[in-house]
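Student: predicted structure and sequence below. I'll ask about it afterward.
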Amino acid sequence: MSPARPAHAALPWYQTVTVMIIAGCLVAIVNFGVRSTFGFFTLPISEAHGWPREIFSFAIAIQNLVWGIATPVAGMLADRYGSARVLMAGAIVYAIGVLLMSVTATPVMFNLAGGLLVGVGIAFSSFSIVMAALGRIVPPDRRSWAFGIATASGSLGQFIFAPLGAMLVSAYGWQQALTVLAGLTLLIVLFAAPLLSQNTSGRRPTADEADLTMKAAIGLAFGHRSYILLVSGFFVCGFQLAFITVHMPAYLAEHGISREFAGWAMALIGLFNVVGSYVSGIIGGRGEKHVPLAFIYLIRAVITAGFVLLPVTQVTTLIFTCSMGLLWLSTVPLTMGLVTVMFGTRYMATLYGFVFVSHQLGSFLGVWLAGRLYDQFGSYDIVWWMSVGLGVFAFLVNLPIREQRAPRFAAA
């Protein structure tokens, strides 16, 4: 065993908290950025293979579902063995899946590549694993801010990669575009390297946390009413975001909006969400979290209703994407913050992972159902109005959440 580092010894620059926060943000940029481009492949891949739109939608729906199911598993591994190795392994699987999307020619193989492999890769290299790492190295009074920074970084990834993806498809075709994106995904391995210095488990409770096993913590969490309400509301977030991410470019194309303009419109969601997520993190650190979380869902419903009722033009598209961008991932710092308030940081990745399963169940329905209903009715209108109704539902279920440590999770 190597000798312990003296308390007064200065850390190498790559082991400082600042560097690890930057590293985590870079991981989030690539992870979120690559997947935000998939909407630009809906039409070219469907047309190239002669598939109905539902086939591509179903593969991306599987991806979202697998991402959700695999997230608690990734969280358990990160809580037990540390975040860095999980992030690196996920990046490799992610890259392989994206690469295989460019060469598969049958729906079954496309579902395995773009659905199963990419879904697992995203889960293991996602910003939820990054935030679990940051939650352990950042002081409690700055934790919500750190969650906001990590979430904003994911949004910055959408701003960078959405127009990049659209341009790659236009310039080189969808197959070459996917090959380039697969290579860029491997940057996560490099960016996660500084987190190896923090590659320890969270198995030891902090001073204010009870000493519980992981199995006991999971069971108690699912018996806590506020946790169930939080899980229910996050389903809506997944439905709304996945539907817009995958089907918005095609929806805009049907209304005469060019692919390039749609790319920049989707990029603005990411740009404005940098602001929204950062502000959300600050708000979560200064007061109650469940009330602003509830109103985010309500405002989303209002904005969506306005967009559907007005004519689809470049102006209304920009107003919608910028407004929705401010609310896009602003739910995440508040949701993660509520998990830490209720249960502490020891099993944060695991318990947030189960919340995220609900999010991805919503994503699955938002992507697949939109494709199915479009093929049946030739319109996305019914899905837009479902999104409005679900936003009101999420507003109502988040209001009764109680912000306090759950029974049995506080230290005696």
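Tutor: Alright, I've got the coordinates. Fair warning: this is a prediction, and the values are worked out from it, not measured in the lab. Numbers count the residues shown, from 1 in each chain.
Student: C-alpha only now, for contacts and for neighbours.
Tutor: Fine.
Student: host element of Ser201?
Tutor: Following DSSP states H and E, one finds Ser201 outside all helices and strands.
Student: pretty sure it contacts Ala78?
Tutor: Yes. Taking Cα atoms under 8 Å as the definition, Ser201 is a contact partner of Ala78 at 7.0 Å.
Student: these two: which is more packed in?
Tutor: Ala78 (28 against 18; other Cα atoms under 10 Å).
Student: and the more buried one, how far from Leu26?
Tutor: Separation of Ala78 from Leu26 (Cα to Cα, to the nearest Å): 18 Å.
Student: how about Asn111?
Tutor: Relative to Leu26, and taking Cα to Cα, Asn111 is found at 28 Å.
Student: ok, now Thr313?
Tutor: Counting by Cα to Cα - Thr313 and Leu26 are separated by 34 Å.
Student: look at these two and report which has more neighbours.
Tutor: Leu26 (23 against 14).
Student: correct me, but the more buried one touches Ser153?
Tutor: Yes. Leu26 lies in contact with Ser153 (Cα under 8 Å); the separation is 7.1 Å.
Student: pasting the second one now:
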Amino acid sequence: MSIFRFPILVWLGIGILIISLGIRQSFGIFMMPISDHFQTGREFFSFAIALQNLLFGVFQPFVGMASDRWGSKRILIIGSISYALGLYLTSIAVEPSLLYLSLGALVGLGLSATSYVIILGVVAKVVPAQHAAKAFGLTTAAGSFGMFAMIPGAQTLLSDFGWQQALQVFAMLCSLIVVFALFMRTANKNSSTAAATNAATENQTLKEALKEAFSNKSYWLIHAGFFVCGFHVMFIATHLPSYLADKHLPASSAAMALAYVGIFNIFGSYFWGVMADKYSKRHVMSALYLMRTVVIAGFVSLPVTEHTAAIFGGAIGFCWLGTVPLTSGLVRQMFGARYLSTLYGLVFFTHQVGSFLGAWAGGRIYDYYGSYEPIWWSTVVMAFIAALIHLPINDKPVPRLAMA
């Protein structure tokens, strides 16, 4: 199936992810101006972002269940309102503790209801199984394009108007999510696509789906691997700008490095999705984590310059969110599409636990040691362990689907 033949619902989901995840990935460049404004250390902002990511994950299974039951449109609208409100309240905060509610809880809920779990759950119901990983890869790449588009714009807004006005502009952008959501027609069990799904999937209850997944050892290995991904992504997105500033590089180099992460992930996410449709997803996942191991180890071993920062951004970007189509593809392949939003939502919760620790521990270790070096080398070890974790995964459909 050509990407140009994907249903319009897929393209609407892509538009939503460009906005939602583009804004999210720009938060790292707000660390220093917000920390300076409130006269706090980096751990304060790091913890606010860590709380956001933890709650992003905590809300995810419940949001996924709600989407599976009542449809994605309502969830997306509620999420966009929460997202916009959180950004606006952050921009007018007079006490730093308010950021735990605004940037932490409200934005965390908004992200949970407007990002991958909801959109991929919709895509899984309208795209044939043999093309699912490719569609997931294309959809994942949308978030990367948002990162590439938003970060330079955020840097410009910060320079010209300040961080408060930049967040207010982002809050207004969230209204576009509502517009896209209004045109999304949620697939349900009466649709022609869902009707073609085998009875073994359609007759399964949510409780039965959860019991089936939780009793599967490979499902827990998927959780462990995605935990590492979350740790990597949020540590780098949150702390790379400050790390480069500590190396006396201009702010523009950090913005450019993160922009390279975004643009190379556009190609990387689609590439890993295509590879997942052709080869064993667990083997492709192991290869991705081995690539991360080499890229991160090379970056922290070599002298940090504007050129090495840009190269690192492109290299890590190529394997940045390629885990999303692979992980969601594994869950769909093993358990079917009916409860993908729920089952992948639970896996994504584990991802966000990793994100919480990556964002918070980076600031904590820096404030304690005055250096990011220990945490950088920890990410190298974790990447190698993740590569090994995926090898013993049994990615065949569960007996219920295999028999059907």
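Tutor: Yep, that arrived. Bear in mind the structure is a predicted one, so any value in this text is a computation, not a measurement.
Student: equivalent range in structure 1 for stretch 301-314 of structure 2?
Tutor: Aligned by TM-score structural alignment, stretch 301-314 of structure 2 falls on residues 309-322 of structure 1.
Student: now for Trp368 of structure 1: which residues touch it?
Tutor: Glu54, Ser57, Phe58, Ile60, Ala61 (Cα atoms under 8 Å, 6 or more residues apart in numbering).
Student: which of those residues does structure 2 keep?
Tutor: For those, the aligned pairs still in contact in structure 2 (both residues aligned by TM-score structural alignment, their matches' Cα atoms under 8 Å) are Glu54, Ser57, Phe58, Ile60, Ala61.
Student: the second one maps to what in structure 2?
Tutor: Mapped onto structure 2 by TM-score structural alignment, Ser57 of structure 1 lines up with Ser46.
Student: pretty sure its match contacts Tyr366?
Tutor: No. The pair Ser46 of structure 2 / Tyr366 is not scored as a contact, 10.7 Å apart, by Cα under 8 Å.
Student: who's more crowded, these two?
Tutor: Higher neighbour count among Ser46 of structure 2 and Tyr366: Ser46, with 27 against 18, using other Cα under 10 Å.
Student: for the nearest residue to that one once chain neighbours are set aside, give its distance to Arg24 of structure 2.
Tutor: Distances taken as Cα to Cα, 6 or more residues apart in numbering put Trp360 closest to Ser46 of structure 2, at 5.0 Å, once the chain neighbours are dropped. Using Cα to Cα, we find Trp360 of structure 2 at a distance of 16 Å from Arg24 of structure 2.
Student: ok, now Phe47 of structure 2?
Tutor: From Phe47 of structure 2 to Arg24 of structure 2 the distance is 15 Å (Cα to Cα).
Student: name the surrounding residues that touch the helix or strand harbouring Ala309 of structure 2.
Tutor: Element membership for Ala309 of structure 2, per DSSP H and E: helix 306-318. Residues from elsewhere that reach helix 306-318 of structure 2, judged by Cα under 8 Å, 6+ apart: 244, 249, 253-254, 256-269, 292, 295-296, 299, 302.
Student: burial count for Gly256 of structure 1?
Tutor: Other residues close to Gly256 of structure 1 by other Cα under 10 Å number 11.
Student: among the contacts of Trp368 of structure 1, name the buried ones.
Tutor: The neighbour count (16 or more other Cα atoms under 10 Å) marks Glu54, Ser57, Phe58, Ile60, Ala61 as buried among these.
Student: so the third one, which state does it fall into?
Tutor: I take that to be Phe58 of structure 1. Going by DSSP: H, G, I helix; E, B strand; the rest coil, the secondary structure assigned to Phe58 of structure 1 is helix.
Student: residues contacting it?
Tutor: Asn111, Val367, Trp368, Gly371.
Student: do the last one as well
Tutor: Listed by Cα under 8 Å, 6+ apart, the contact set of Ala61 of structure 1 reads Gly115, Ser363, Phe364, Leu365, Gly366, Val367, Trp368.
Student: now which residue in structure 2 aligns to the last one?
Tutor: Following TM-score structural alignment, the counterpart assigned to Trp368 of structure 1 within structure 2 is Trp360.
Student: just give the nearest non-adjacent residue to Trp256 of structure 2, would you?
Tutor: That one is not Trp; residue 256 of structure 2 is Met. Ala310 is the one closest to Met256 of structure 2 (Cα to Cα, 6+ apart), at 6.8 Å.
Student: next, count neighbours for that neighbour.
Tutor: Other residues within reach of Ala310 of structure 2, judged by other Cα under 10 Å, total 20.
Student: if anything else comes up later, I'll come back, but that's it for now.
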